[in-house]
Structure formats: C-alpha cells, structure tokens
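Asks: coords please:
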Amino acid sequence: MNSLRPRVFSGVQPTGNLHLGNYLGAVSRFVPLQESFECIFCVVDMHAITVWQDPHELAHNTREVTAAFIAAGIDAKRHIVFNQSQVSAHAELAWVFNCVARLGWLNRMTQFKEKAGKDRENASVGLYAYPSLMAADILAYRATHVPVGEDQKQHLELARDIAQKFNNDFAETIAEAGYNDGFFPLTEPLIAGPATRVMSLRDGTKKMSKSDPSDLSRINLTDDADTIAKKIRKAKTDPEPLPSEAKGLESRPEASNLVGIYAALTDKPIADVLTEFGGAQFSGFKQALIDVAVEKLSPITGEMKRLMDDQSHIDTILAEGAQRARQIAAPIFAEVRKIVGFVG
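Replies: Below is the predicted model:
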C-alpha cells in the first residue's frame, strides 16, 4: 500500500493578468513535466481570496489562467486541469493540517510578513494559514513532486514538516491501516533552470508583478506584438555593453534580467547568450529579445483569446478536471478520516 506513482501537483493563483514571469517561472515549466509525470494543474482560487477579490474578476481570471495553461501546451485530456474550489478535499484536509501545524512554524513564513506588511492585525486569518492550505493542495493527491520557484521553497518545506508530523502523530493508526512508511510522502521540489525569477522591466531588483502600478514593468500574456516591442524597448538598462561572461552580470540587475529572459525564451544557457551578444549594445540585443518574445508569446496570446471567447468550453475543462481530481482526492481523504478517528 506504500507504493506511490510519481505525481506532480502545481497551482497558479488567478489574481490579475498573467505575465511573462508567470509563464517562464511556472506555466512553461509545466509542459515538459507532462512527459515524465502524472500531472495535476490547479487554478488556486481559494488562495486568491486570502485578500479580497472582486467576484466577477476572480471568475474571469480563473478562466484566463485555465486558457493560459491550455494555450501554453498543457493537455487537459492526458492530465488534470481544474480550479481548487471545486474539490472539497482541499478545504477539509487544510483544517486537519491547521491542527497539525504549529504556530511557530507559521510565524516563520516570510511571505505572510511581506504580504501583510506593517498592519498584520488587519490581515485575514486565511492569509496567515495559507501554507496549511498549500500543504493540503499537494497532499490531497499524495503528490511526490512540486515545481517551485525560490519564493515557494519555504512553503514546500512546511508541507514536508506537516506531512512528517502527521505521519508521526498518527503512526499507530497509519500502521494499522497498512501504511508501513507513513501515509503522506515528503514531497520533493522540482527547481527549474534560468529565469525562474523574472524581474521588473523597470527595476531589476524587484520581481515582475501584476500588482506593480506601472504596466511597463511587465509583459502580460495578453499583450500584442506592438505592446511587447514597446515594453522591451523601454526596459531599463545601464550604459555598459553586454559582458561576454556571466560574472560580468553581477551588480547589473537589469542586464542580468534581460539576458535571463532571452535565455529562458530560447532555452539556451546564459553563457551561450553572452557568447553570442557579449560586447553588443543594448539596442541590438533588445531587438533580438523583441523578435524572440513575439515569436514565442504571440501564438499563446492568440490561443488564449480564442479560448476566452468560448467560456463554456473552459468551464467544461474545469468541471471535467475537477471530477477527475475528486476521484483521486476523495479516497485519500477518506483514509485521513479513518486515521484521525473521524466516525462515518
């Protein structure tokens, strides 16, 4: 009963326009995983409401993330694409994990401190307990792997701590149920290569974000070719030419960011990009980056638009995905109920 098939879980929040950072840091990385793993791709709408969302925008954004998944190459027939709120096991298991996790663990979560800011007393309980729900997202499917960026590594470590404590706290009933090596796996991270952390086009020290007031700071997946070109041309740079070696990018955050984006879009090592463009001025490099970005992103933008024009088709994908997700999660949570001692 202990053998677990390799299974990937990953989620994306539906909070505003998806941008290049979301694509390079997450969505594009999902596509090759489909060849090696059983994959579950989730639009995490329950996480989104840890801060207030306009209900109409939340519904729109949920469909838009789904469209981006499909447009980028995720196969919803072979794998599972759904939105979190349609599968009750996420919320039910999150409550169990709230009772397993310790306050001290949650107090150490840096993302809560960053998002809540100075006025922490006014932050929602959901924002504080977010990591317990994230652990439930993963472990409701006993996922063995999660693709994570640097900013989510701490949450995955907490999910592993919760899994380990659950396995220890209920070791006797877990063994009675026939699980000799613990019930929940200690999920492993899948850490991607270059440009997993895409920075703002206006400030190379800040992460590219949909909450940045300047639309010039990011390339949205809904931007047309002219808009992409304009934003890259206006991207902040420094006066020096591009270096020929990676060491030359140190303390040059804007240059490092643009080179990293080019490397990720062309699937080349940064060293190869610098061999090609070392000594060049930014004007020439930016034109090359525009050409690559438009070539790569325009088909995705077009397919997203086509999908968004057929809302019922997206809703069908989500409903069918949720049904398949429930078929995996329901028996796992039924086992949790027995292990914990819930009757019925």
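
Asks: from now on I want contacts and neighbour counts done on CA atoms only, so please keep to that.
Replies: OK.

Asks: which helix runs longest in this protein?
Replies: For the chain, the helix reaching the highest residue count under DSSP state H is reported as helix 311-340.

Asks: and that one, what does it pack onto?
Replies: The contact analysis (3 or more C-alpha pairs under 8 Å, 6 or more residues apart in numbering; DSSP states H and E) places helix 311-340 against helix 55-72, strand 80-83, helix 89-98, helix 171-176, helix 282-308.

Asks: which stretch among these is buried most, on average?
Replies: By mean neighbour count, with neighbours taken as mean count of other C-alpha atoms under 10 Å, strand 80-83 ranks first of the helices and strands packed on helix 311-340 at a mean of 26.

Asks: how far does that strand sit from its chain's centre?
Replies: Taking the mean of its C-alpha atoms, strand 80-83 sits 14 Å from the chain's own mean (C-alpha atoms, centre = their mean, to the nearest Å).

Asks: for stretch 55-65, same thing?
Replies: Here stretch 55-65 shows a centroid-to-chain-centroid distance of 16 Å under the convention C-alpha atoms, centre = their mean.

Asks: could you do stretch 112-124 as well?
Replies: Centre-to-centre, stretch 112-124 and its host chain are 22 Å apart (C-alpha atoms, centre = their mean).

Asks: ends of it, how far apart?
Replies: Using C-alpha to C-alpha, to the nearest Å, the end-to-end distance of stretch 112-124 comes out at 10 Å.

Asks: buried residues, that stretch. List them.
Replies: When burial is assessed from 16 or more other C-alpha atoms under 10 Å, stretch 112-124 yields the following buried residues: F112, K113, A116, A123.

Asks: could you also give me the structure for this next sequence, so I can compare it with the first?
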Amino acid sequence: MTETAFAPRVFSGIKPSGGLTLGNYLGAIKRFVESQNAGTESMFCVVDMHAITVWQDPVELRRATREVAAGYIASGIDPERAILFNQSQVSQHAELGWIFNCVARLGWMNRMTQFKEKAGKNAEKQSLGLYAYPSLMAADILLYHATHVPVGEDQKQHVELTRDIAAKFNHDYGVDFFPLTSPVIDGPATRVMNLRDGTKKMSKSGESDMERINMTDDADTIAKKFKKARTDPAPLPETLEALKDRPEARNLVDIYAALSDTTAETVIAEHGGAGWGQFKPALADLAVERLAPIATEMRRLMDEPAEIDRILGRGAERAREIAAPILSRTYEIVGLIRS
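Replies: Predicted coordinates for the structure are as follows:
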C-alpha cells in the first residue's frame, strides 16, 4: 500500500440546537476564522443531520441552522474564502456514513463517552442515530479528505474514532485512500466551563441562562453575567499552578486569555494579586468589546434569512463538487456498481 500525500484541508462543524454560546465561539468558531485567515483550504458546516439524532421542532431547527450560519459569518468566516454549508444539502454525508457504519465496530461505538453522557440511564430509549453519531461525524470529515479538524477537548475521542475508521477502511481494501485526520486542540479555553459551576461545561441546555454567555446576548447582558459569575474569595494568584484546584477562577482566566489572544500565563502575570472586583469588570469590558459586535451582526443577518439560505446553498454546491468524486471512488473501492 503506497503512501498518499493529502493536501491540507480543514473541516469542522457545529450542531444547530439550543443556540450558540461563548463555548462555541472560543472552542470552535474563533479558531475556524484563524484557520481561514491562515490560508488553509477550509470547510465549515452546520451539522443539521446530527441535530435530529434527538427530536427537533422543524421550525426551530431551520431557525437554529440559520443562526449558526449567521454566527460563522458575523465572527469572520468569509463564504467566498471558505466553504460554508449545511450538512443535509450534501447527500454524500449520509451515503458515506452508511459505509462507515459497516466499517466501524460495535466495541468502538460502545466506548464513546459522549453517548453515555447524553443517554444516561435511558440508553434503550435513545435513537439509533444518536448511537451512530460518531460514524456520521467520521463521514463528515473524510468525505472531503480533511487532514485537520479544529475541535474542543470533548470532541477529541470522535476524531480518534475517525482515524480508526479511516485506518480500517484502508487496511480492509488495501488502499491508502482516506487520510488519518488530526484533531487541532490548542490555545486557552478549548473547553469553556459553566459560569456558575467551573466543573461543568458551558452548555446550551443548562438550567439557568446566567451560567452561559449566548452569542446573541447584548452588551449589558454580557457584562452582567461576567460580573455575577461564581468565584471563590481568594484573589488571583501569582502563578498559574496555584489555580489548579480553583475551577471557576481558572475558567475566567482562560476566557480572558482566549478573548485577548494571549495565554493564561500572561493573564496571571498581568493580573496576579488582583481581586475579583477588579478582574471581573475588566473581563466583562473585554468580552463586550469582542462579542457585542458579533451579536449585532448576527441579528442583522437573521433578519435576512433568504440571504443566509443563498449562502448555504452556494456552499453546498461547492462542497458537492469535492464530495462527489471522493464518494464515487469509495463506492468503486468497496465494489458497488455505479451504472
């Protein structure tokens, strides 16, 4: 089996369910923009087929899909420089997903921690789609021979499964057709935590709106949430190591670092010894400066749904141009007749 040189290509996606949060922005979208601006061929998807692994109201799903697209664009994704589309408009995702269902092993799927977390004690009542979610995610990535996937820490296991599926497919058919994709997990705040409980991930579905920053929050709301974020009594320490057992404090430091394009070490060097009455207003001001313009632009875009749909449709056309020959070659390798 000969080695194949795969051209660098980035792919990543966000599920349209529950609204975008600061976690989506810092853990994903901000890094998508950096990838695009670095000149790497980039494809960014609204993964609406993943959303329906649990029931979605159809009207809300369409709205949420447009909102994710608006979030991409408002944050700096240029639909002319990158390919921006929603997954369901490119049928090759589902087709390759089935082939990968036949490559992935049950043992691999049973080790996926995210299914266990989402299903809880009601695993028997969950959809088959939720269980097979990681196999479709592998198809999302490998359909474009993507070499790099910017993801949050919680998605690393899924990209590792994608590598396993690619390696098994290549081995089983004696080819070197799919790349062994690398997850890109770097920088501060790759996993943004809850503003009320620093041991839990910031979630779209959390009980209180005060525990998260929504991408559509206005300036006053952003400032209020950061100023009321839970902290401990001690001031910021002089070293990063001293934050080890202070999850709420570490979370706010990481958020500050990510919003200011610096490191947590630099934040501690600048603010070590400061009390929360000083640091939280500074963080709130920084967050408003960075996020409020994005929220304003998202609201403007959401008032023009036909324009968002046009952008997604054009992106889907461009995506299909890449996907179609890769899927066709996959069918040929597997032995499926294409008359």
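
Asks: before we move on, the earlier item: pick out the most distant pair among the buried residues of stretch 112-124 of the first structure.
Replies: The largest distance within these, taken as C-alpha to C-alpha, falls between K113 and A123 and amounts to 10.0 Å.

Asks: in a markdown table: the helices and strands packed on helix 311-340 of the first structure, plus distance to T227 of the first structure.
Replies: Written out in a markdown table, the entries for these read as follows (distance: least, C-alpha to C-alpha, whole Å):
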| stretch | distance to T227 of the first structure |
| --- | --- |
| helix 55-72 | 18 |
| strand 80-83 | 30 |
| helix 89-98 | 39 |
| helix 171-176 | 56 |
| helix 282-308 | 10 |
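
Asks: so for F342 of the first structure, which of these sits nearest?
Replies: Using C-alpha to C-alpha and comparing these, the one that lies nearest F342 of the first structure is helix 89-98, at 11.0 Å.

Asks: pull up the aligned stretch in the second structure for that closest one.
Replies: Using TM-score structural alignment, the residues of the second structure aligned to helix 89-98 of the first structure are 92-101.

Asks: before we move on, what about stretch 263-277 of the first structure?
Replies: Residues 257-271 of the second structure are matched to stretch 263-277 of the first structure when aligned by TM-score structural alignment.

Asks: pull the distance from the matching stretch to the chain's centre.
Replies: The chain centre lies 23 Å from the centre of stretch 257-271 of the second structure; the measure is C-alpha atoms, centre = their mean.

Asks: contacts for it, please.
Replies: By C-alpha atoms under 8 Å, 6 or more residues apart in numbering, the surrounding residues in contact with stretch 257-271 of the second structure are 26, 187-189, 236-240, 253-254, 256, 279, 286-287, 290.

Asks: just the buried residues of that stretch, please?
Replies: A257, A258, L259, T263, A264, E265, V267, I268, H271.

Asks: check which helix or strand covers P131 of the first structure.
Replies: Using DSSP states H and E, the secondary-structure element containing P131 of the first structure is helix 125-139.

Asks: by contact count, what packs against that helix?
Replies: Taking 3+ C-alpha pairs under 8 Å, 6+ apart as the contact cut, helix 125-139 of the first structure packs with strand 7-12, helix 89-98, helix 103-107, helix 153-169.

Asks: name the stretch among those that sits most buried.
Replies: Using mean count of other C-alpha under 10 Å, the stretch among these with the largest mean neighbour count is strand 7-12, at a mean of 22.

Asks: counterpart of D209 of the second structure in the first structure?
Replies: Using TM-score structural alignment, the partner of D209 of the second structure in the first structure is D215.

Asks: now the buried residues of stretch 257-271 of the second structure in a markdown table, with distance to A5 of the second structure?
Replies: As requested, those are exported to a markdown table (distance: C-alpha to C-alpha, whole Å):
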| residue | distance to A5 of the second structure |
| --- | --- |
| A257 | 36 |
| A258 | 33 |
| L259 | 36 |
| T263 | 34 |
| A264 | 36 |
| E265 | 37 |
| V267 | 40 |
| I268 | 42 |
| H271 | 46 |
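
Asks: list the contacts of the aligned partner of G13 of the second structure in the first structure.
Replies: The equivalent of G13 of the second structure in the first structure is G11 (alignment by TM-score structural alignment). Residues in contact with G11 of the first structure (C-alpha under 8 Å, 6+ apart) are F41, C42, V43, V44.

Asks: nearest to D315 of the first structure among those residues?
Replies: When the contacts of G11 of the first structure are compared against D315 of the first structure (criterion: C-alpha to C-alpha), the nearest one is V43, at 12.3 Å.

Asks: count of neighbours near the aligned partner of that closest one in the second structure?
Replies: Using TM-score structural alignment, the equivalent of V43 of the first structure in the second structure is V46. Neighbour count for V46 of the second structure, taken as other C-alpha atoms under 10 Å: 25.

Asks: V46 of the second structure against V68, yeah?
Replies: Yes - under the contact definition of C-alpha atoms under 8 Å, V46 of the second structure touches V68, with a separation of 6.7 Å.
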